[in-house]
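Novice: Structure for this input, please:
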Amino acid sequence: MKKIMTMMLVLAFNLTGYVYAQDQPDPKDHEKIKALEIAFISRKLNLTSDEAQRFWPVYNEYKRDVNQVMLTQRNNPNKDVVDDEQRILDVRKKYRDRFVGVIGQPRMNKFFQAEREFRGVLLNQLKNRPNKPMLQRQKRN
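Specialist: Have a look, this model is predicted:
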């Protein structure tokens, strides 16, 4: 089972280069990345089916709140960076007890580490892909 998950993740991460190589990503691409993130976190947390049924609804609410904060940040670039980071931290604290109630303290910590690790892996894939239009656009600005 672990070999299958690992191979699925490797294949999926190779697809992220294709996904982000396009100027205007298709909404399906966001769904693919979300599926990769779910697989990555599931593997890291080793969730039972009962835990998964209780964890993912809480995770979806958490992600919605984080995305809302990030959207607000993007729409107002003149805001204080430290205040923005505090808002994200406040959302994490808000959901901490709910995550602990579902998966326990040690795996709640693993969850936040896995989430950070996934972003790092995804960013690394983006940096190392053959076509780098995002990086080229940044250099022009």
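Novice: C-alpha only now, for contacts and for neighbours.
Specialist: OK.
Novice: Strands of the protein, residue ranges please.
Specialist: With DSSP state E, there are no strands along the chain.
Novice: Determine the longest helix present in it.
Specialist: When the chain is parsed with DSSP state H, its longest helix is helix 49-75.
Novice: just checking, what packs against that helix?
Specialist: helix 81-103 (3 or more Cα pairs under 8 Å, 6 or more residues apart in numbering; DSSP states H and E).
Novice: tell me what the helix it packs on is packed against?
Specialist: Judged by 3+ Cα pairs under 8 Å, 6+ apart, helix 81-103 is in contact with helix 49-75, helix 105-127.
Novice: List the buried residues of it.
Specialist: By neighbour count on 16 or more other Cα atoms under 10 Å, the buried set for helix 81-103 is 87-88, 92, 95-96, 98-99, 102-103.
Novice: please give me the structure for this one as well, since I'd like to look at both together:
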Amino acid sequence: MKLLLKYLLFTLMIFAGYEVFSQPPASFRSTSAPSKKLNLIREGYIETQIKLSNDEKAKFWPVYREYKEEVNSIRKAKLQNRLNKSKDQIQKDLEYDQQLVDAKKHYTKEFLKILPPDKVNRVFQSEREFTEELIKQLGERGTPDK
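Specialist: Here you go, the predicted structure:
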């Protein structure tokens, strides 16, 4: 009986220890560090693709970061809307899509004040290329070797 009690206590301690050492809840984890690193890599990629002068860099990056912040907030709101399962979800989704288009139009005009049209086109093209490459690498990383 004493031995059974010891095994039971030991098993309980193992499960309790598992809970202590498991990952913290998402609310405690910081997601800003990986996204900051990713943003720096993205900016480096775009910069090499469009070959900015020092003057262009100084003017372009603050506007670009503002653009990315606005787009990300719209996308986050759209993602939150997808959790809403009401009739209005479809209409709201279309409104968020329109907001994304409007933001891109607005910032395209802002970018054109700083960069020539070919470089502005290259900014958006470089963003797409970067995202495609990122998805490709994440897909390759996620597939187990056989």
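Novice: got TSV for the helices and strands packed on helix 81-103 of the first structure, with mean neighbour count and distance to Met7 of the first structure too?
Specialist: Shown next, in TSV, are these (neighbours: other Cα atoms under 10 Å; distance: least, Cα to Cα, whole Å):
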stretch	mean neighbour count	distance to Met7 of the first structure
helix 49-75	14	21
helix 105-127	15	15
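Novice: For the ones you listed, give me TSV that also has distance to Arg137 of the first structure.
Specialist: Shown next, in TSV, are those (distance: least, Cα to Cα, whole Å):
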stretch	distance to Arg137 of the first structure
helix 49-75	18
helix 105-127	13
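Novice: Out of the ones you listed, which is closest to Ala21 of the first structure?
Specialist: In terms of Cα to Cα, the element of those nearest to Ala21 of the first structure is helix 105-127, at 8.4 Å.
Novice: I would like the range of the first structure that aligns with stretch 117-136 of the second structure, please.
Specialist: On the basis of TM-score structural alignment, stretch 117-136 of the second structure is assigned to residues 105-124 in the first structure.
Novice: Against the second structure, what's the mean shift for the matching stretch, could you check?
Specialist: Following the fit onto the second structure, the mean deviation recorded for stretch 105-124 of the first structure is 0.7 Å by mean Cα distance after the TM-score superposition for the first structure.
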